[in-house]
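[1] Turn this into a structure:
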Amino acid sequence: MTAVAGRRLIYVSDDQPGISRRRRGRGFTYIAPDGTTIARGAERRRLEALAVPPAYEDVWMCTLANGHLQATGRDTRKRKQYRYHPDWAEAQAATKFAGLARFGHALPRLRRRVARDLKEKEGEHIFALACAVTLIDRTAMRVGDPAYTRENGSYGALTLRNRHIELDGDKLHLRYRAKGGKNVRRTMTDRKLAGILDRIGDLPGRELLSWVDADGTAHSVGSADLNAYISDITGEDGVTAKTFRTWAGTLSAFKVAEKGGATIKAMSEAAADTLSNTPTIARNSYIHPDVIALVKSDPLELEGLDQRDLFAAEGRLLRFLEYG
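    So this is what the prediction gives:
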């Protein structure tokens, strides 16, 4: 674990007793678990520095300065939000990016297995999982969360409805509201994906991706099942459906960087366009630091790793991540 002022981060939960706050005038009074008021001083400054928005309700704050989770609360739309210790967030990001090359090596194997599972009958669970991976791999869209769909009307791969996709031969027209309220309008030509989506268009179920059990009952694809499917094939515990977005964001930035003279802004905008995100989020969460370090560098002349089922740019990115 990371050290903080000589102490290591401690894993905590907001189920544990914590500090609450009560509005007082234009600010807040902070109440310790034993009911006492926290006076002005270092502890009060720590709590205020967490910058939990005034509108948040049900706010919980950690009693420990070295707790990995520093605060939680509900925003105005009742969504739970988290404030992590900066060192924890940094360590998590480092872990995510450290495994990206391993994901690149496992990607051909995953794609071959998915291609095999797509030969199963429509409506089978394994077929639905393979469809989900293909959709995420080809579009880099978010996985999707039923709770977000209910609360915010936002969608991802596992929560899309038929109305969100229009097929025109090999063309796909995607029209949906993504996380954060961003309206995605995207047209792409992808014969393989269009063919898959055409096959599942008449399956029962509310979601676009569904499977049917032996009793004829339709089920949506769960994110836990999808991640287990991906992890089992790749042999990497840390690889999930979200890893595809990190790979796609990094790849988009890398394509800009390898031409030479790239700016952080250009790389971030390329990744953001791929991910339907803001450039800031793309820069901070989805682009490998080693690729960011290529800012304003000379053009790269890399020979990609020769792996079947990797696109040429993916092979070059994988070689760069491994050998620099």
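[2] C-alpha from now on. contacts and neighbour counts both.
    Noted.
[3] what comes into contact with the helix or strand hosting Trp211?
    Secondary structure here is read from DSSP states H and E; on that basis Trp211 sits in strand 210-212. The set of residues external to strand 210-212 that reach it, using C-alpha atoms under 8 Å, 6 or more residues apart in numbering, is 122-125, 127-128, 203-205, 218-221.
[4] cutoff 10 Å now
    Applying C-alpha atoms under 10 Å, 6 or more residues apart in numbering, the external contacts of strand 210-212 come out as 122-129, 131-132, 158-159, 200, 203-205, 217-222.
[5] ok, the residue nearest the centre of the chain - contacts?
    Centre of the chain computed as the mean C-alpha position; nearest residue by C-alpha atoms, centre = their mean is Lys242, 4.1 Å away. The contact partners of Lys242, by C-alpha under 10 Å, 6+ apart, come to 136, 140-143, 227, 286.
[6] can you rerun that using 8 Å?
    142-143 are the contacts of Lys242 under C-alpha under 8 Å, 6+ apart.
[7] Next one: it from Phe320, what distance?
    Using C-alpha to C-alpha, to the nearest Å, Lys242 is found at 22 Å from Phe320.
[8] Also this sequence, please, to line up against the first:
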Amino acid sequence: AGRRRYHYHTAFRERQDAAKHEHVQRVARSLPRLRQHVERDIAGRGLSRPRVLACLTRLLDLGFLRVGGDGYARDNGSFGLTTLLREHADCRGGEIRLHYPAKSGKEVTRALVDEQAYKVVRALLRRSNPDSRLFVYWEHAEWHELHGNDLNAYLRDRSGQDVTAKDFRTWYATVLAAVALAVSDNTTDASAAHRSRVVARAVREVSGYLGNTPAVCRASYIDPRVIELYDQGGTIAAALGELGRDVTFGHPATHGRVGRAVLHLLGSGGP
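    Below is the predicted model of the structure:
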């Protein structure tokens, strides 16, 4: 009976994981539409709600960041994108620098370059009100805080899909893993032990970007089909070759051709 329950639980978990990754692929196909809306909103004037939400989305899209929760910030002193304080950000030389304590006490450091987001974050840092919260907006002659549910509502509205901030991390974990495997020194006659080492190294690299342990990263974020296909000789190496020789793992250009190549690898086509 115990063995049957174990197999049932394993099969149930596999079905859940498959459904999750299918959902994330639908999210990935909606990203071009979302980015078009973000481009329009972030080009606005002032610190309006749409413009600041577009800035949050741009940073989420570039930095693989957790969205953050007010309870964690209040009770544990751990932060995410929407709960960042002004002291956690700095704008210098066109670069947005973020440094803050995140989940499980991990220190997160990001240096992001985006001209439009830079202008918004710099304006937020320079605003006159004393609130320590970084991401706020001005409406009806007063400042309002933004929270994770506000960002998720914006993502759903602008993408036309049931998108959450966490979907970005799941998708980019898969994309980054696909890139790491594609640039490895794999050959079709490589031993199973060699391929296993390559996979382990790729998972460690992705976990470093996400701030998870390798075990959590592989179990909960990376689509297992990317690893299965790698074992069968399938990677996105050709797409990386078309981008040029300077493409390296971890480059923020996880959009465009690279994202489409991962969708194609997984058999779902591209946007």
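[9] TM-score for this pair?
    Comparison of the two superposed chains (TM-score structural alignment, normalised by the length of structure 2) gives a TM-score of 0.78, and 241 aligned residues with a C-alpha RMSD of 3.0 Å.
[10] count of neighbours near Ala214 of structure 1?
    Ala214 of structure 1 has 7 neighbouring residues, counting by other C-alpha atoms under 10 Å.
[11] Kindly indicate whether it is helix, strand or coil.
    Here Ala214 of structure 1 is coil, with the state taken from DSSP: H, G, I helix; E, B strand; the rest coil.
[12] which residue in structure 2 lines up with it?
    The alignment partner of Ala214 of structure 1 in structure 2, by TM-score structural alignment, is His140.
[13] The one helix or strand Gly73 of structure 1 maps to corresponds to what range in structure 2?
    Here Gly73 of structure 1 sits within strand 69-74, counting by DSSP H and E. On the basis of TM-score structural alignment, strand 69-74 of structure 1 is assigned to no residues in structure 2.
[14] which helices and strands sit right next to that strand?
    Applying 3 or more C-alpha pairs under 8 Å, 6 or more residues apart in numbering; DSSP states H and E, one finds that strand 69-74 of structure 1 contacts strand 57-61, strand 80-84.
[15] Same list as before, those that is, but in a markdown table and with distance to Thr278 of structure 1 and mean neighbour count included.
    Formatted as a markdown table, the entries for those read as follows, by distance: least, C-alpha to C-alpha, whole Å; neighbours: other C-alpha atoms under 10 Å:
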| stretch | distance to Thr278 of structure 1 | mean neighbour count |
| --- | --- | --- |
| strand 57-61 | 27 | 20 |
| strand 80-84 | 19 | 15 |
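[16] Looking at the ones you listed, which is nearest to Asp117 of structure 1?
    Put simply, out of these the one that sits nearest Asp117 of structure 1 is strand 80-84, at 36.4 Å, with distance taken as C-alpha to C-alpha.
[17] where's the closest residue to Ala115 of structure 1 other than its chain neighbours, which helix or strand?
    Spatially, and ignoring its direct neighbours in sequence, Ala115 of structure 1 is nearest to Ala130 (7.6 Å; C-alpha to C-alpha, 6 or more residues apart in numbering). Following DSSP H and E, the helix or strand that holds Ala130 of structure 1 is helix 125-139.
[18] could you check the angle helix 125-139 makes with the longest helix belonging to structure 1?
    Ranked by number of residues, the top helix in structure 1 under DSSP state H is helix 100-117. Between the axis of helix 100-117 of structure 1 and that of helix 125-139 there is an angle of 130 degrees, by axes from the mean of the first three to the mean of the last three C-alpha atoms, to 10 degrees.
[19] Show me where structure 1 has its strands.
    Using DSSP state E, the strands of structure 1 run over residues 3-4, 7-8, 20-24, 27-31, 57-61, 69-74, 80-84, 165-168, 171-177, 183-189, 210-212, 218-220.
[20] For the fourth one, grab the matching residue range in structure 2.
    The one in question is strand 27-31 of structure 1. Aligned by TM-score structural alignment, strand 27-31 of structure 1 falls on no residue of structure 2.
[21] Which other helices and strands does that strand contact?
    Using 3+ C-alpha pairs under 8 Å, 6+ apart as the contact criterion, the secondary-structure elements in contact with strand 27-31 of structure 1 are strand 20-24.
[22] and the strand it packs on with strand 69-74, angle?
    Here strand 20-24 of structure 1 runs at 60 degrees with respect to strand 69-74, directions being taken by the same axes, to 10 degrees.
[23] Nothing else from me, thank you.
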